[in-house]
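Participant: The amino acid sequence is not available; the structure is as follows:
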């Protein structure tokens, strides 16, 4: 070894002890302890071979190789966090990936060529590898038994059954055998085929189903304590389900009332074949985070999980078995999925089923710390939080009790931030909170900078979200390039509760008091200057989000009993709050793609320019959608009565108003099945008609529930009681705006008869809200919420590990054209999942598969505006900018306001995207995938909702 090499290796950044419970399988079958130092040495040699060993180069290489070694070790450990074995080739793959992530392309190329040379040399020598016949398995009881190769083959064969020629049984088996060694544990044996199949998902999406079924075999072994094939589960499920309930009740995990159901009837309703409907990502997420367990051993199988949730939601029904089975049908068939807290906790002894909590913070020390305590209690039981901080007086304002001056809102938000970190959601997810502040608050400029990475860290909140609560008057001043005045709420206290014309009159009154010298604590600046700073911070930090106060209030069905002071963690909930009442919302989402009729074939049909709602309506199964929504609304309404409330203020508000938020997911999948590009008039029209149908049936179902169960307490005086539906409330907003409102009002269904029905009563104050569905969409294998395609091939990284995601619709199209091959896979990797630069892909397909950053954000606004007219709450809307400019961002957010949107969510730009680079077997260098940082794809905030 050269002196340079010795010097570089002397101070590695890795800690070998961290990997002491991992081992490496060599190509000859030998198993050795994992040694991160060997990775460090190998990369060092690769760098020295390319760059030489000069002093300056040595210093750079030493530091860089240390960091890259850490990355490789962390990536390997994420795949098997509990310890295990890695094949030597898997380690080398991760080394290549780390080199490319770091942009060290020449070093990576040299490493690839070296590996190929060594592979050719091994092929010439043909060393003898371990044979399956020489492999023994170590079982938990201490016995060693020969590998049952026939059973292994049968398990893989069963996993591949019905998936077509795209799935190669022998490829999975060969890769699995490569990762076995003599003395392998039973647990590692069950994991080996899963890991082997998982890496093939990028070759064909069908492998996602094969991998899920291999994981299912492992799960059944853990749950049943013995191996069982899928064919055997038809008989096993009912018996197992009864035993599972008894076990869960005995260990105080499951509500004993579930054991009082007619379990013969319930067991007969289970559908074991639906276990096969999962893709790998969905089942892995359920296994890691949703299935009940006793001392880390899972006791739930997928259909037991769905039925436990269904029974938990039906436990207080008169016909509890019948309703539980009806709930189970929509859940297990992926027609509708409840939000994550409901899936976590339904049927348990602590059924905290609600998704979102909105609070208002009082302007005194008791009220502030009471609000922080409330955050902690709500977060403890898996709730996402939205806090209205506008009442708290600004920096420098007078405090009568101490004759001193206030420190303002920001220091308290630092405490809120740290509380969210300290109190996670039941140990299952990070605590998540969003603070809202109105744009006239004197602390607004400092509030805008809370997420910056520079400045005084004591006045920064790196772990919480923030949002602007923007009155229409501010937007009118921006449009007119007028002046804007900032006040402390203790000197302008009623602005907090005023909207529309009343807000404008009172705001202008306070501006006159400033002119007269009565109010001395204020700041006046051009509205456009503040607006530009809001957009600049949004672009640079992703915060604060832009949400609009007046549309949320003037279109609220509940404006007769209070004010909407903020939205929630994901900006889709718009409910009243005050110091005495915490707003609660219970969420779930219809899987839109599951309610399409037969998808269009590639027969030349082109709907991209069609805005004919009647034609688009014909592609929806309206009868099925009506049935699903009816069942879903009953499930959501039941949550309110069954729910565990950590705070009485949340209980009283939820029981008084009974709001729910029915949303949707799979919108992009539905467009792809209909051959409609997201950026098209047809997509806007489809957003309109699909949301109109969901809205109609949700309102109708709530009116039916009111006839059966009675109206919610505060119904009298609501917009519902006046026969004013969401489509009608648009006029209330339009009347309050000086320049009117540019919002579509068209409708197709029989709303007149529904208005009359609604006048007779509603069970729920609010019915509709579109949440991000970050996790539940992954569980059922559809696109998230209303999002456009993120990428056509990417690696998703979350708490369950790293997963390759391939757009199955694109693969089907390319197969039909004879274009799906290894070269196409590598091209998609190289171009970060984009089809646009790939010449082989026909031009007519490219608009259909344009990703989020290739879709003009105005199309997202237009589609969202069509949905918004049907919603009594809001929607979680991300906006994507490939080449963001100040003018483009400005124009887009102005358009959102002009179109009557209530809220927006994250601003995504390619500048915040990290492109991971890797290599392929040919030795050419290609890009794997962009992974968004703090993204809706796997944002803890999003997951708090869904």
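Facilitator: Noted; the coordinates are in hand. It should be emphasised that the depicted structure is a prediction, and the values quoted were computed from it without experimental measurement. Numbers count the residues shown, from 1 in each chain.
Participant: Only C-alpha atoms from now on, for both contacts and neighbour counts.
Facilitator: Fine.
Participant: what residues are up against the residue nearest to the spatial centre of the chain?
Facilitator: The centre of the chain sits closest to residue 774, judged by CA atoms, centre = their mean, with a distance of 1.7 Å. By CA atoms under 8 Å, 6 or more residues apart in numbering, residue 774 lies in contact with 784, 785, 936, 937, 938, 939, 942, 943, 946.
Participant: Those residues: which two are farthest apart?
Facilitator: Using CA to CA, these span at most 13.7 Å, a distance reached by 785 and 939.
Participant: Could you check which of the two has the larger neighbour count?
Facilitator: Using other CA atoms under 10 Å, the more surrounded residue of residue 785 and residue 939 is residue 785, with 27 against 18.
Participant: Pasting the second one now:
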């Protein structure tokens, strides 16, 4: 049966449009061909597509249904869509395989909601495939009986040719799929692997082909990521051990290889000779080979490329050896070193806790620079400025992330007494800082990274705001350096009140740099009085709201400078008795004192919350407090050990770290936990979980530091700290409210026994001035395969790019849910790709799943701020909080950052806004990929009608940074 399709005449080189019907068999399709399954090439006849679809309708609805006018119109529309999809990338003609055509027919039927018809079509295809396979098998058997033995594929191994051992290859692939059989198809991997081989191929390339074949299937099921990792592990073992070793044999081989690894690393000038003093036999037997199977492909490839030690390009570390090497390096000063090393190894290799990247890079090596973050204050003289730049280079060399406080440096046009001239201000020096960060790239492992902070009253602030712009004088731009505003509360109050703001040079008011709260306000108003009286000549006045709007405009346009708040960082600091917090760090989570003689240092690591969830009595999941307690106590000991073992490139850093002993324990996997508990990020339950989970981690961290103080002694500057006065982080909210005169709206509930902890700290003190900071965990969360720190899901399906290559990332929880509902298929994968990993417009997915798996840009930023506020209540430092905003506007930016200030946040990090080009996707009638549009207005029309930033005072392009974009993961230098 054939439907009647209107013919349209067009030149053969022009593809059909959305409005034209494609089913004409005339000369306009002469330049398009079809490859049939037998390899023959025939002309492209679109009307055959209509015939095939009509047969599918006939099979489901019978002759009457297929002949109806509605069905005829639908077939015509769907045929047009299929043809458009095929020829879109071949406007001048081309060739399609018959399978490609049939794939597009399936997609068109599914997207139009014709699921029964699509299912019939799929079953028909499968039946025909099986018939062809059976016929081919029978024919093959006949030929095999009559013909001589077919040529065997050979591989090259160590310069010699030998037949490919297909059974061995199949066994390796099947071993990689152990425990995953319900999710994967090992035969499909084998078939694709062999398909890409050629006679004489090096044997190593055979396994590379297997890795690539498994990797290509990750989008079908996340379990293929584990399979790919295990195939990669097979090649790593051969590189390290010199031969292929099965997973079953690795328990014995690990124990055998470990002492040899230590000897080889020391001889090669990589490892500290002190590692040879351990009982290596005991440690070797403690290695758990089964934990190699935990890795996903992204995690293991990242370790292989960037973390495993190598000699002249050949890796000498295996995963469990790597974790034990890190553990040994952290246990060097312990009394019972073997017991502690094993204890540290256990929480690292089980993925309960992960140390920061510098620690993983350098622990146990000759250059044990294990700290993540360094904060410096730059003095206002030429020698101090260039000393600071030199210190940046030395600290960055071994993977340190930098935060520089440049507020003391005098502003443009300030008088220079020594030369009787005028200063060029801060900006020219920042260009040098920028270029230094580029030049010192940590041996090619990753880019040097620095963030410069400037207080809002500095006379150079307006030019500082424009440092990341793509227009203007390039000599006054810093495209490779991060910037952040260091905002006093007085400025925010002036913004709220519509007041005026005055800019000064720090050379005229140097004390403002070291004053906070009401003392700052009193001194600042005093300088404004000097301006009014004519006593102070160098200044600029403007409405505070004008400067605030420019801050938000630049943040929106360039992603910088970040919004951070000076007074909460200081008023809530446990160490306010010994100095001032003048800036945060590269990723805005560290808030430590700095001055001209002290460089603040912080050592980081993160607890994997996912590993600390347990089944709840009433169903679902809940936090395992006993396990959190154990992990946190071990991890705090590891972090404290870093301080004494660490290599310090600068004496000012060593002295500061020894005196205050700050560490920064964070968390990761927050979003995973919400999805395990079936809690959407945009919900009150998520806010409560943020509160309770952070309370638990902080409670046990502070308790652990007090235990260490009892064992090892208090940190030197403990007396006079808030800890010594019985004031814990949550108590400082009242202090902040009193200093501000209000403007602090935070829930202050608690559930744990904080009074007992206060009493314990009063008796034994604290080992560490600071204990908690939530770093971005961009790389270490990749290693263990969980969501980064406190981030919402970026996309449910996307390709991630980093220094190790490109990786398909799929939300495992979502795939499992969709498979239970029978909704995980090629159409769903195609729709997720089309809608940038979002479910919101795929209406066949239940609404509760769309809510649960809402992506970052679908969660209102106020929810992110509210969750962060509950965490900040307990944290003695800060957190790296990215703000995601779709449909950004001046009002939305203003509301979000004012809310962050009122909710007591200390800092925020990147603003990530959705680009106009990716905000909406739509095709013509019938091609909406299950999309729904509210209000009856087409999505394309809605996108055209709604300006991204309606307020005239907020201008600029949209920041559209995504995972994999340059700069997206620069914060990994501090985690």
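Facilitator: Cool, got the structure. Bear in mind that the values here come from a model prediction, so they are computed numbers and not experimental data.
Participant: overall similarity of the pair, as a TM-score.
Facilitator: For these two chains in superposition, a TM-score of 0.84 is obtained (TM-score structural alignment, normalised by the length of the first structure); 829 aligned residues with a CA RMSD of 2.8 Å.
Participant: one step back: as CSV, the contacts of residue 774 of the first structure with distance to residue 480 of the first structure would be great.
Facilitator: CSV is the format used below for the contacts of residue 774 of the first structure (distance: CA to CA, whole Å):
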residue, distance to residue 480 of the first structure
784, 38
785, 35
936, 34
937, 37
938, 39
939, 37
942, 35
943, 39
946, 39
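Participant: Restricted to helices, list these.
Facilitator: 942, 943 (DSSP state H).
Participant: now, which of the contacts of residue 774 of the first structure sits nearest residue 361 of the first structure?
Facilitator: Once CA to CA is applied, the member of the contacts of residue 774 of the first structure that ends up nearest residue 361 of the first structure is residue 942, at 22.9 Å.
Participant: neighbours around that closest one, how many?
Facilitator: 23.
Participant: tell me how far the ends of stretch 271-281 of the first structure are from each other?
Facilitator: End-to-end distance of stretch 271-281 of the first structure: 21 Å, with CA to CA, to the nearest Å as the criterion.
Participant: Give the aligned range of that stretch in the second structure.
Facilitator: The aligned range for stretch 271-281 of the first structure in the second structure is 288-298, by TM-score structural alignment.
Participant: mind listing what's buried in that stretch?
Facilitator: Neighbour counts over stretch 288-298 of the second structure (16 or more other CA atoms under 10 Å) mark 288, 289, 292, 294, 295, 296, 297, 298 as buried.
Participant: Please name the nearest non-neighbouring residue to the second one.
Facilitator: The spatial neighbour of residue 289 of the second structure that comes closest, neighbours along the chain excluded (CA to CA, 6 or more residues apart in numbering), is residue 251 at 5.3 Å.
Participant: OK, contacts around the one you found?
Facilitator: So residue 251 of the second structure contacts 287, 288, 289 (CA under 8 Å, 6+ apart).
Participant: one step back: tell me which of the buried residues of stretch 288-298 of the second structure fall in helices.
Facilitator: Mapping those onto helices (DSSP H) picks out 297, 298.
Participant: By residue count, tell me the biggest helix in the second structure.
Facilitator: When the second structure is parsed with DSSP H, its longest helix is helix 115-146.
Participant: Against which helices or strands is the next helix or strand after that one packed?
Facilitator: Downstream of helix 115-146 of the second structure, the next assigned helix or strand under DSSP states H and E is strand 154-157. Here strand 154-157 of the second structure touches strand 160-163, strand 201-202, helix 203-215, going by 3 or more CA pairs under 8 Å, 6 or more residues apart in numbering; DSSP states H and E.
Participant: so the very next helix or strand once past the last one corresponds to what in the first structure?
Facilitator: Next in sequence after helix 203-215 of the second structure, counting helices and strands by DSSP H and E, comes helix 223-241. Alignment of helix 223-241 of the second structure against the first structure: residues 206-224, by TM-score structural alignment.
Participant: For residue 893 of the second structure, which non-adjacent residue is spatially closest?
Facilitator: residue 552 (6.8 Å).
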